[in-house]
Structure formats: structure tokens, C-alpha cells
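> Need a 3D model of the following:
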Amino acid sequence: MRFGTKGKLSPRYIWSFEILDRIGDRAYRLALPPELDRVHNVFHVSMLRKYLSNPSHVLRHESLDLLPNLSYLEVPVQILDHKVKVLRNKEIGLAKVLWRNQVIEEATWEPEEEMRQRYPDLF
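Modelled structure (predicted):
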């Protein structure tokens, strides 16, 4: 998985950052933490999400272990569900997998046979 993308190039919001200054009409320079020093700190306004302040809101800050090419390794945590997809001539077993840096709503359906080969400890 590439930093900043998930699935079919949909944007991925990591956490909130302070805006340092405005560059032009549609770009902002952000204060990024040291672990993201390889990421360019100027972003287009379309890549940012508006933050609605709430005094009771506590932001969860998780550090990502980024590789030198700005990607990170996804590791499955647990199997949430099983189902069988019935096609015309065959049946395919699927497993709903919860990944390490994701929430339950972003769990994905993966082929069960492939998951058994790669991660036998989950079954």
C-alpha cells in the first residue's frame, strides 16, 4: 500500500496537522511530525479535510512504520467473517480480514485459500 492511497487511489486521511502558511490560492504548508520528514509538506486544498473543533474530541495519534519508499506493510490481525461466493461453475471461499492499521469498517474480503497459505496462524 502506497502512502496516502488505499484501494483504487482513494485519499487516506491520517491525522490532523497545524497549517503553517498559505501558498498561493489553493495550497497550504503543514507542520508534519519528524517520522514524515520524507513527505513533501505542501498540500493542495482538495487533499485536506476540514476539522470541526470539539473540546471533548481527543485525536488518536498512531505512528506508522514507513519504509524508505513511503509505503508500509499491512499485517492481518484477525478474521472477522467467512462466506462462500457461488459462481456458475465453482465456489470461492472468502474471509473478511481486519488489517493492523485499519478500523473494522475498512476490513476487506480476501480469498480464504490465499489467506490460509500466507497467514496460517489466523485460522
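
> C-alpha only now, for contacts and for neighbours.
Will do.

> Figure out the helix or strand that the nearest residue to Lys96 once chain neighbours are set aside lives in.
Computed as CA to CA, 6 or more residues apart in numbering, the closest residue to Lys96 that is not its neighbour in sequence is Trp109, at 4.3 Å. Using DSSP states H and E, Trp109 maps to strand 108-111.

> this one as well, want them side by side:
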Amino acid sequence: YPLDQIRTDLSYVEEPEAILDRQDRVKRKKTIPFVKILWRNHPEREATWETEESIRTSYPYFLP
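I've put the predicted structure just below:
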């Protein structure tokens, strides 16, 4: 990570870089859209499935 992005407590903010996949999962009677997120400065094998809603809430600029 660039030094200007590391906080004084040595943490940093994770930023999504790309959507690798989309998937609808059925939970009980609801269908919930998930997206597989590639995180900045992480390899593809560390991509995670997140709810589309949580990504929209946390990173409103990211999803169209």
C-alpha cells in the first residue's frame, strides 16, 4: 500500500476494484443478489462474495 493511504494506526480502507461475478441466492423465500468483489491490492483468489446491497451502501459510487 502507498504510505499516504496507511493510517496512523497502520490500518487502511479496503476499496473494491472490480466485479468478477454476479449470483442470485435464494434464502428462504427471498432472492438476494450477490456480487463477487475483487479488492484493490489483493489477488483474485482473495475476492469475496458480498451482497449487492452492502456494496451499494458502503461504496455508492462503485455500482452503476
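
> one step back: in structure 2, what stretch matches the strand holding Trp109 of structure 1?
The alignment of strand 108-111 of structure 1 onto structure 2 (TM-score structural alignment) covers residues 48-51.

> for stretch 79-88 of structure 1, same thing?
Counting by TM-score structural alignment, stretch 79-88 of structure 1 sits on residues 19-28 of structure 2.

> circling back to that earlier point, if I pick the residue nearest to Lys96 of structure 1, what's in contact with it?
Taking CA atoms under 8 Å, 6 or more residues apart in numbering, we find Trp109 of structure 1 in contact with 94-97.

> Return the distance of it relative to Val86 of structure 1.
15 Å (CA to CA, to the nearest Å).

> before we move on, back to that, please identify the buried residues of the match of strand 108-111 of structure 1?
49, 51 (16 or more other CA atoms under 10 Å).

> mean shift of that stretch relative to structure 1?
On superposition with structure 1, the mean distance recorded for stretch 48-51 of structure 2 (mean CA distance after the TM-score superposition for structure 1) is 0.6 Å.

> quick one, what contacts Val26 of structure 2?
Counted by CA under 8 Å, 6+ apart, Val26 of structure 2 has contacts Ile32.

> Quick one: average offset of the helix or strand harbouring it versus structure 1, please.
Taking DSSP H and E as the definition, Val26 of structure 2 sits inside strand 16-27. Compared with structure 1 after fitting, strand 16-27 of structure 2 has a mean deviation of 0.6 Å; criterion: mean CA distance after the TM-score superposition for structure 1.

> Next, the contact list for the residue lying farthest from the centre of structure 2, please.
When distances are taken from the C-alpha mean of structure 2, Lys29 lies farthest, 24.9 Å away, according to CA atoms, centre = their mean. For Lys29 of structure 2, no contacting residues are found, by CA under 8 Å, 6+ apart.

> That one and Ala18 of structure 2: what is the separation?
29 Å.
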